[in-house]
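*Asks:* Structure for the following, please:
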Amino acid sequence: MPHANIAFSEFADSHDSLLSSPLPSYDDVQNAFSPLILSASGWRKPFAESGADEDPSPTIGKANTVLAVHMAAAFAEYLHAKTPHRKPRIVVALDSRPTGIQLADAMCRAFIASDIEVHFPSIAAAPEAMAYARSFDGFAYISASHNPIAHNGVKFGLDDGGVLPGQEVAILIKRFTEACRDPGTVDKANTLLSACPRDALAAVRKESEAEKKACLEAYERFARTVISGRDEEELIQPFFELIRSSARKLKESGTPLSVVADFNGSARASSIDKSFMESCGIGFFSINSETGKIAHRIVPEGESLSYCAEELKRLRTAGSTAEERNTVLGYMPDCDGDRGNIVFWNEETGEAEILQAQEVFALSVVAELSHLFHQKIIARVPGSPCEPPAAVVVNDPTSLMIESIAEKFGVSVARAEVGEANVVNLAREYRSKGYIVRILGEGSNGGNITHPAAVRDPLNTLFALLKMLIIRDDADGPGLYHLWCAASGQEHLYRENFTLNDIRKSLPSWVTTSVFEADAMLRITTLDHGELKRKFQNVFLREWKAKKDSLAAEFEFADWTAISNNGVTETRGIGDFGESGKGGLKIQFLDRQENPAGYLWMRGSGTEPVFRILADCRGTDVSKERRLLEWLTAMVLEADREIV
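*Replies:* Down below sits the predicted model:
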């Protein structure tokens, strides 16, 4: 298994300089602190010493080192409170960003000095590190996800493999902020670094290779549980035997299944992807496979996926083997490897095409709900809810397509505010009520979370789609796609030699704004989002009165309701739009039968200095979504201008 070994000599020595003069000033630390975005989804900012977004330098500088030390110290205090009778044991891992090594150095020293037992597998994909952390007391994962290369930060979690919920992160943010604002912040950080025994740091360094091996092994075991949907090995093993035998039949028929990855130098390049796929009988190819060599823009959206699409087309059209010529899917993860959006081969057009994030999630939902029925975990009498009850949990800007899909299976949909932690915690609430929640996630951002995982993972997304393609009709009953066609009343669409494009075309028709397009990110001057939404309410009510008839004619919008999402709480029918505060606000439109027909949505980003907006519209007409988004943009900007 390839493993990107960090420069351990740098790890041992890189922050000794903070222990000597000149120390950073208090003002230096405050200037370094000011651009930090602190949220449940992660703490992040440009950590390259220059502060420039695209600076590939590994150097973070002394002021940022002080921040890193206090980040670790805040989590160490939190862990000691959680485990008062023993020494806490944690996993510290990082993605492949240049500044990760110096952040890891500072944080590991601070953890060790704070009497925390550190296990350091070095560079590891986020799902990999978080699977490993299930055997410890928690994790600190150093990453800035999809942000530009000079950005970095950290996510904290416990032994459930997911990031801390918002109310717990708030405790850490308070402690960390107080420590950074303290007049003695520099001296306290320096004292903590000085208290780290060099032999203890050397031991962490020495064990890193063994930790990485154990991390990969734990991840593979956990991946088998997640993908199969089974807890017991006696049930997991038959599932993978079915996958291998079905893949072998496809190969014998001359149509083997293969996938291609554009790793883009991410942490996934040193993970289990290749060996795991091949162990299931699926061919695997990759580009940009050297960990740390980031070849192009990190965010796995839009043009970033074009490189994977080009390689998929090359394999299909110029491949020298049957495996190459039958590559059906491609994916590109972000830097921490917890999200991988998809490209696919469209047999009708003869092109490699990029799936939209909302489509990826919708296909995954179809696959995993079909899989629950295939495994006979849930069942349904037509026209009634499934038994036992099941739900899909999503964030509030996920397309209403998910309600259309879930309804076909008799499954509920629950919505939380944007943020992986919010979605994971709402899913836990529903499980505590007796619901089966197999799949959850942020459809607006791509990828999915498949229980018992508590973080997105491209392997789980890929296998959702691959299960649809591999598990076909046999003597024991219909395959996954056939089950979906039957549930959705589209039996006429089913054919024996179906493709992923056939499955895609069977999805309910909705058009949704991509969160990563420029038009979805507004720059506003108002800092009080509650006040902005109150001003927006006045504008919207005026506009609705003026345009109600034309909206009904063009979009079938007959009525609307306002919905707020704050944390795990959704409140429908709010009378004051400002009640949503910094959470999500949605204007959901209804047709004459009171069915959802579209929405307008807004929320300030918790990880970037932008105000996000989206529109969702039933049907296939992209121009309608464009008009809704333009309307929403004009209303938000007008509301912003009205605030002095």
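*Asks:* all contacts plus neighbour counts: C-alpha atoms, from now on.
*Replies:* Will do.
*Asks:* correct me, but His146 touches Gly337?
*Replies:* No - taking contacts as C-alpha atoms under 8 Å, His146 lies outside contact range of Gly337: 9.4 Å.
*Asks:* Another sequence for comparison is provided below:
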Amino acid sequence: MTLMKSVSGIRGIVGESLTPAIINSVGSAFAAYCNFSTVVIGRDTRPTGPAIEKGLESALVLSGCHVINIGIVPTPTVQIMVEHLRAAGGIVISASHNPVEWNAFKLIGGTGTFLTAAEIEHFFALMDKPFTYRTWDGIGTVTHESGADTVHIRKILSVIDAEAIRKRRFRVALDSVNGAGSSITIKLLSELGCDVVPVHCDMNGLFPRGAEPVAENLSILSRMVVSEKADVGFAQDPDADRLAIVDEAGRPIGEENTIALVAEHVLSKKAGRVVINLSTTKAVDDIARRLGVPVARTKVGEINVVEEMRRHGARIGGEGNGGVISPEVHLGRDSLVGIGYVLEIMAERGMTMSALADGLPKYVMIKGKISLAGGVDGSILKRLKKEYAGQKMSSIDGLRIEFISHPEFQGGWVHLRSSNTEPVFRIIAEGRDARQAEGIFRHFEKLLL
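*Replies:* This next block holds a predicted model:
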């Protein structure tokens, strides 16, 4: 298994591609990248986290950095604390939605956002250079900072109508997959006057379901929402940057609809640009068109969306994997921000989650992945470009085809791309109904296999 290196950071299977040598290399190179200054680190709950954390701290300190360790926290909390503490950078030890045997390093610059493509290439180059370390009287230090959760929560409370939410006294089921979001999210919900039903919030790092908050992994949460008579259920991934929603009837509304719901809410209050990636549902385009606001699409990867948002001063952004990016709080995906906005929608409109979800534009999305040794032959994508030349296409990230005149697929789209986080090729298809989505997906899956 090779090490995965991309704008999403560095990921590997611990003991195979992610080794002590890699841990030392990442820490030493990042120390040089940050000019041997202050670095904030945090991690999720994976069993390998503590050992990796110690190795990373050692490399940073021996290189001369001052390390501020904020403990087990969501990825967005580390981003916020880099800004709050005016650090030179930050590292999150988390493989996000990957299975428990994986771990990873997410790299954050001094602005509190992930490194750009150019910045991370510079970092990778530093990893290949020889490292120098300080003598005994020049090494750095480690301090442990508590209160990061309070800083994060206060920023969220400052942008939502917390009092309106408190008056509703929502009953909320929360599935944090025993990850980093468990404690802080319960604290946020309690601050908002919610009665919390914890589901998988033990923070032991043993994932009791698939790490991704997709519908097929949420059966226990769905049952708990119904049996506990909850108003809504929220599901996170292990580092709590993604959010999925279950309605009061126990029905997952689809992680791709998280950003659609939030975008409609935010943009209806104040118009502005919305930025999403190529794999995000067309529901956002429909909402933006109705509200008369522009939409921009980017390559997949949080930093790609963030750069476009920053460039144009976007009002809201996100990705179709349940990622909500609110510049009012910080420029990074944040499930807690998403939860705050969703509860605000329910409180202000007096509507159930099922009614809110039913009001969204209707599409069906199918996501799949195939493992291909050596990847997909580039000639296949070139052939597809020619074959579908009359359709709307983007090749900034693999190939996305939006069918504007196809006899069977009109109104749908497909996105074909190599993953940033796994050694797979992804196929994402969306249609006006399940039959069309299935037809698009199977057609292109057959072409690639």
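*Asks:* quick revisit: out of His146 and Gly337 of the first structure, which sits in the busier spot?
*Replies:* With neighbours defined as other C-alpha atoms under 10 Å, His146 of the first structure and Gly337 compare such that Gly337 has more, 27 against 20.
*Asks:* Please report the distance of the aligned partner of the more buried one in the second structure from Gly318 of the second structure.
*Replies:* Superposed on the second structure with TM-score structural alignment, Gly337 of the first structure falls opposite Ala240. Counting by C-alpha to C-alpha, to the nearest Å, the gap from Ala240 of the second structure to Gly318 of the second structure is 14 Å.
*Asks:* cool, and Leu356 of the second structure?
*Replies:* On the measure of C-alpha to C-alpha, Leu356 of the second structure and Gly318 of the second structure end up 19 Å apart.
*Asks:* who's more crowded, these two?
*Replies:* Legend: neighbour count by other C-alpha under 10 Å for Leu356 of the second structure and Gly318, higher for Gly318 (31 against 17).
*Asks:* Show the contacting residues for the alignment partner in the second structure of Gln356 of the first structure.
*Replies:* Using TM-score structural alignment, the equivalent of Gln356 of the first structure in the second structure is Gly254. When contacts are counted by C-alpha atoms under 8 Å, 6 or more residues apart in numbering, Gly254 of the second structure touches 214-215, 244-245.
*Asks:* 10 Å instead, please
*Replies:* 213-215, 243-246, 320-322, 357, 364-365 (C-alpha atoms under 10 Å, 6 or more residues apart in numbering).
*Asks:* Same check on Phe463 of the first structure?
*Replies:* Phe463 of the first structure makes contact with 226-228, 277, 364, 367-368, 469-470, according to C-alpha under 10 Å, 6+ apart.
*Asks:* same thing but at 7 Å, please
*Replies:* Phe463 of the first structure sits next to Ile227 when contact means C-alpha atoms under 7 Å, 6 or more residues apart in numbering.
*Asks:* One more: His451 of the first structure?
*Replies:* Neighbouring residues of His451 of the first structure by C-alpha under 7 Å, 6+ apart: 226, 438-439.
*Asks:* likewise Ala296 of the second structure?
*Replies:* Listed by C-alpha under 7 Å, 6+ apart, the contact set of Ala296 of the second structure reads 274-276.
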